[in-house]
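Chemist: what shape does this take:
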Amino acid sequence: MNLPEEFLKRMRKRLGTAYPAFLHSYGEPPVKGVRANVLKLSADSFRTLVPFAQEPVPWEENGFYTDEERPGHAPAHHAGLFYVQEPSAMCAAPMLGARPGERVLDLCAAPGGKTTQLAAAMRGEGVLIANEYVYDRARILSQNVERLGVKNCAVVSADTRMLADRFPAWFDRILVDAPCSGEGMFRKEPAAVGEWSPENVERCVARQSAILDDAAQMLAGGGTLVYSTCTFEEGENEEQIARFLARHPDFTLEEERLLLPHEVRGEGHFAARLTRRGGPRQGAPDFPVRRNAAAERAYAEFAADFFVRPPAGRMTTLADGRMFLLPEGLPALPGSVLRAGTELGKFDGKRFVPAHALVMCAAAENVRRTAELGDADCTRWLRGETLPYGGPAGWCAVLWRGYPVSLGKASGGILKNHYPKGLRERPQ
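Modeler: This next block holds a predicted model:
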């Protein structure tokens, strides 16, 4: 790998006698990992079900190393039973210490690895807001939140300044996984090497500083902020935190951690945990509820037929007909709202069509009609094929090893495929 000379010069100065070991690590293959989605199954059950989950990741109790080349194509991945995540990147979310019932913000959230870690810690209770400024990346974030069956998360695409103006001192915990120069990913993503320059590092430093100031405004007194990057650059890491503390004397540094590829089994990552002194958290207006009597009747009719115990809560129908079950305490959100809790489905003025998210949040035992598929049929299903089916007509949950992978609709002895086209596997 042809690394930039200026980067090597900086690392030689930073690491001293450890520099040769660091440089040698770039001759090793990148490290891969998977993280069990404990919203759906325990880590032990995951290891039993998924043979390529190997040794545990030391800093994430639900994370495992893997040598599997294509874990994202496994049926268990489509069922939302795990997230493919680089092991070192798993270190930041546990440092935040998110708990059920709290208000938590993932400020730079795409593609969703850390968001879904936080969701697992919150166990479906409280409010989790995941923000991504770049809209196309926010869509990927929303898809991952959906696949893992997260019920209490809103996904938005907004500028951090806009969020700071809306939510002063509102959050208990904030994660800032900041955009950075990506030095820690050079081994995993060689294309990142060509994007590195001292000028880009300085641009990242300025951008991170502004994002941190916005995050500080949103954190309530007594709250916790974790700042993380996937770079080794001191100006983006330790020095960034030192400058932040100088600007914000009401914050205290509790812990800093730098993971280096020659010291741990993983790529490069930095994380710092800070706490804020001060008063209690502030309030914010509730997410506006838009009622549509016809849509709600159509959904209630579907839910009574589909579920044993239909999910209950505050419901809203957006202008485009999408219906959501809102997390308790969800505030009004700025920017583009891609997801506001559990997407129930869409009402087109005449009929209700259930959303893929609805079945991904469901437990199989709470669905009246299910279709269990073996490995071969599940592979066909994930490619979008229709299958023969001898069960009763109507909407059903399609299962793999007892876990929902999508909706299906039985009619005339066949099971019509409602797995979203954009998620389907391509024939090999």
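Chemist: rest of the way, CA atoms for contacts and neighbours
Modeler: OK.
Chemist: could you pull up the residues touching the closest residue to G126 other than its chain neighbours?
Modeler: In space, not counting the residues next to it along the chain, G126 is nearest to G101; the distance is 3.6 Å by CA to CA, 6 or more residues apart in numbering. Neighbour list for G101: M122, E125, G126, V127 [criterion: CA atoms under 8 Å, 6 or more residues apart in numbering].
Chemist: gap between the helix or strand hosting V405 and the chain center?
Modeler: Using DSSP states H and E, V405 sits in strand 403-411. In terms of CA atoms, centre = their mean, to the nearest Å, the centre of strand 403-411 is set 24 Å apart from its chain centre.
Chemist: then stretch 419-428?
Modeler: With CA atoms, centre = their mean, you get 21 Å for stretch 419-428.
Chemist: list the buried residues of that stretch.
Modeler: Y419, R424, E425 (16 or more other CA atoms under 10 Å).
Chemist: just the ones in strands from those, please.
Modeler: Of the buried residues of stretch 419-428, none are assigned to strands by DSSP state E.
Chemist: pick out whichever of those sits closest to K151.
Modeler: If you rank those by distance to K151 using CA to CA, Y419 comes first, at 19.5 Å.
Chemist: in space, what's closest to the closest one - neighbours in sequence excluded?
Modeler: S406 (5.4 Å).
Chemist: one more to put side by side:
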Amino acid sequence: MPVPHDLIQSLQHVAGFNESTFKQVHASGEQVTAIRFHPVKQPWTTERWTGEHIPWCLLGFYLSERPSFTLDPSFHAGAYYVQDASSMFLWQALQQLVPETAGKKVLDLCAAPGGKSTLLASYFPDGLLVSNEVIKSRAAILVENMTKWGNDNVVVTNNDPAHFQSLGNYFDVIVVDAPCSGSGLFRKDPAAVHEWSLDHVQLCSQRQQRILSDILPVLKEEGILIYATCSYSKEEDEMIADWLTGEMGMESLPVQIDDTWGIVNSFSEKQGAAGYRFYPDRLKGEGFFLAAFKKKTTDAVGSYGKTVTIARPGKQETAQLLSFMPLANEYKVFKQADQFRVIQQKWMEDIAVLAGSLYIRKAGVEIGAIKGKDIVPSHELAMSLLPKESFSQVSIDKEQALQYLRRQDISLQAPKGWNLMMYDNLPLGWIKALPNRINNYYPQEWRILKK
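Modeler: Next up, the predicted model:
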């Protein structure tokens, strides 16, 4: 794969760049495959896989070969996420900079398709994660991936960064994996080569500054900003770090790295802000840049704008829901249209605040809808980490699981009524067993099309 000449020339004096080995690794056609295990749905084990652990991420694992993830039912159950190893460095930064996770409010601003949001959900199981995507079609993919990951402390929004400004000083941690020129993805996406240009780099740099300007007022004083790109260009990396520390009141935060990891520690030209560069000729991963900052200034604290009254179920509805699915006292049920959702009580006020400023695509876990005397359970409930021991469960093999995931008719023995389909002790979704047939309730839009 030919790398653009203008890119090569622009990187001549950038920390860690080696023209010869950089060109070689792009010409090699080598592909690196990595996954990150779900900490609850699948124990951190290598029994099913061959490869090696990723040193900077506890749950990350390199695979020695790339399997067909589409045809692995445990992938659809949310047992792991396929993610570039370089991007998993976010875990290391969080471990060092945010060791205490309880009660933290976290924003993943540019979240689709969900790689960093699923990592954040795993790292902050006792915090509140707002996972945002501005593009509507990509927000739908984000909802799907966050649903499969199953955490109940997640809110998915579909908003422009400017829409958050009424939430001044709200978040403890903000992650901005900014839209960029994409030079770090050339090996994975050769089409990105044709879209790259020096002009595009400049446009991306300007857009990154606009995004950060819009979102910084929402970060608390002493809050942590983690900025990342998949670009090698200093205009999108170290120069943004210079701007953040020189003009936007941010303090650069170092992240300790092991020399054996192959990560390059760079420093911005004017302010000496620390950054971390990932080159595919130095480590097993794609091109990536990450820098971390602490907010030193305080913006005026607002009243968070308007709040929305969250609809709650009536007594009869509550009794019907609890007879269907017992809930621990710390969970509260609320309504969204004709669907009933559940989230921890401590986040209910936050849902009202967020709904006053943002378009919420998903909050907490959808339990289902009441249809007369029956409750139709939601796929979100099947995928969630909420206890499901009260439901009938049917264990199936891989062939049956793939039939189910293709939304095909399936023949098996199951008790009458709603049943969870279980593959390798992981829920895949619902069926309803009737006297003469079984109805497959796997979401139509998520079904496997590959044969």
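Chemist: any idea what the TM-score comes out to?
Modeler: Superposed pair, TM-score by TM-score structural alignment, normalised by the length of structure 1: 0.90. Supporting alignment: 418 aligned residues with a CA RMSD of 2.5 Å.
Chemist: before we move on, back to that, over in structure 2, see which of the contacts of G101 of structure 1 survive.
Modeler: With both residues aligned by TM-score structural alignment, their matches' CA atoms under 8 Å, the contacts of these that structure 2 also has are E125, G126, V127.
Chemist: would you turn those into a markdown table with neighbour count, secondary structure and distance to C91 of structure 1?
Modeler: Below are the kept ones among the contacts of G101 of structure 1 laid out as a markdown table (neighbours: other CA atoms under 10 Å; DSSP: H, G, I helix; E, B strand; the rest coil; distance: CA to CA, whole Å):
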| residue | neighbour count | secondary structure | distance to C91 of structure 1 |
| --- | --- | --- | --- |
| E125 | 19 | coil | 22 |
| G126 | 21 | coil | 22 |
| V127 | 26 | strand | 22 |
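Chemist: need these in CSV (columns: distance to F347 of structure 1).
Modeler: Formatted as CSV, the kept ones among the contacts of G101 of structure 1 follow (distance: CA to CA, whole Å):
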residue, distance to F347 of structure 1
E125, 27
G126, 27
V127, 26
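Chemist: looking at these, which is nearest S25 of structure 1?
Modeler: V127 (40.4 Å).
Chemist: who's in contact with that closest one?
Modeler: G101, E102, R103, V104, N152, C153, A154, P327, E328, G329, L330.
Chemist: then A139 of structure 2?
Modeler: A139 of structure 2 touches A112, P113, N132, E133, V156, T157, N158, counting by CA under 8 Å, 6+ apart.
Chemist: do that again at 6 Å, thanks
Modeler: E133 (CA atoms under 6 Å, 6 or more residues apart in numbering).
Chemist: that one sits in which helix or strand?
Modeler: Applying DSSP H and E, one finds A139 of structure 2 within helix 136-149.
Chemist: in that helix, what counts as buried?
Modeler: Buried residues in helix 136-149 of structure 2 (16+ other CA under 10 Å): R138, A139, A140, L142, V143, E144, N145, M146, T147, K148, W149.
Chemist: what residues does the helix or strand following it touch?
Modeler: Heading C-terminal from helix 136-149 of structure 2, the first helix or strand you meet, by DSSP H and E, is strand 154-157. Outside strand 154-157 of structure 2, the residues within contact range by CA under 6 Å, 6+ apart are L129, V130, S131, N132, Y359, I360, R361, K362, A363, G364.
Chemist: same thing with stretch 391-402 of structure 2?
Modeler: With CA under 6 Å, 6+ apart as the criterion, stretch 391-402 of structure 2 contacts N419, L420, M421, M422, Y423.
Chemist: read off where it ends up in structure 1.
Modeler: The alignment of stretch 391-402 of structure 2 onto structure 1 (TM-score structural alignment) spans residues 368-379.
Chemist: select the longest helix from structure 2.
Modeler: When structure 2 is parsed with DSSP state H, its longest helix is helix 198-215.
Chemist: what mean distance separates the first helix or strand past it going along the chain from the matching residues in structure 1?
Modeler: Past helix 198-215 of structure 2, heading to the C-terminal end, the next element that is a helix or strand (DSSP H and E) is strand 219-229. Mean deviation of strand 219-229 of structure 2 from its aligned counterpart in structure 1 after superposition (mean CA distance after the TM-score superposition for structure 1): 0.8 Å.
Chemist: follow the chain on from strand 219-229 of structure 2 and name the next helix or strand.
Modeler: As assigned by DSSP H and E, the chain's next helix or strand after strand 219-229 of structure 2 is helix 238-247.
Chemist: among the contacts of V127 of structure 1, which pair sits farthest apart?
Modeler: G101 and A154 (14.7 Å).
Chemist: what are the ranges of the helices in the stretch 51-200 of structure 2?
Modeler: 73-76, 89-97, 115-123, 136-149, 191-195, 198-215 (DSSP state H, counting those that start in this stretch).
Chemist: for E236 of structure 2, which of these is the nearest?
Modeler: So among these, helix 198-215 is nearest, using CA to CA, at 5.0 Å.
Chemist: after alignment, which residue of structure 2 pairs with R265 of structure 1?
Modeler: So R265 of structure 1 corresponds to K284, using TM-score structural alignment.
Chemist: can you tell me how far A76 of structure 1 is from E28 of structure 1?
Modeler: 29 Å (CA to CA, to the nearest Å).
Chemist: hey, where'd the strands end up in the stretch 351-451 of structure 2?
Modeler: For the stretch 351-451 of structure 2, the strands defined by DSSP state E, counting those that start in this stretch occupy 360-363, 365-371, 374-377, 392-395, 417-423, 426-433, 438-440.
Chemist: closest one to F171 of structure 2 among those strands?
Modeler: Comparing the strands of the stretch 351-451 of structure 2 by CA to CA, strand 360-363 comes nearest, at 16.8 Å.
Chemist: who does the closest one touch, helix- and strand-wise?
Modeler: Taking 3 or more CA pairs under 6 Å, 6 or more residues apart in numbering; DSSP states H and E as contact, the helices and strands that strand 360-363 of structure 2 lies on are strand 154-157.
Chemist: which residues in structure 1 does the strand it packs on align to?
Modeler: Going by TM-score structural alignment, strand 154-157 of structure 2 sits over residues 153-156 in structure 1.
Chemist: the matching stretch vs structure 2, average offset?
Modeler: Mean for stretch 153-156 of structure 1 is 0.4 Å (mean CA distance after the TM-score superposition for structure 1).
Chemist: okay, the contacts of V127 of structure 1 in JSON lines with distance to E5 of structure 1 next?
Modeler: As requested, these are exported to JSON lines (distance: CA to CA, whole Å):
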{"residue": "G101", "distance to E5 of structure 1": "48"}
{"residue": "E102", "distance to E5 of structure 1": "46"}
{"residue": "R103", "distance to E5 of structure 1": "44"}
{"residue": "V104", "distance to E5 of structure 1": "40"}
{"residue": "N152", "distance to E5 of structure 1": "46"}
{"residue": "C153", "distance to E5 of structure 1": "43"}
{"residue": "A154", "distance to E5 of structure 1": "43"}
{"residue": "P327", "distance to E5 of structure 1": "50"}
{"residue": "E328", "distance to E5 of structure 1": "52"}
{"residue": "G329", "distance to E5 of structure 1": "51"}
{"residue": "L330", "distance to E5 of structure 1": "49"}
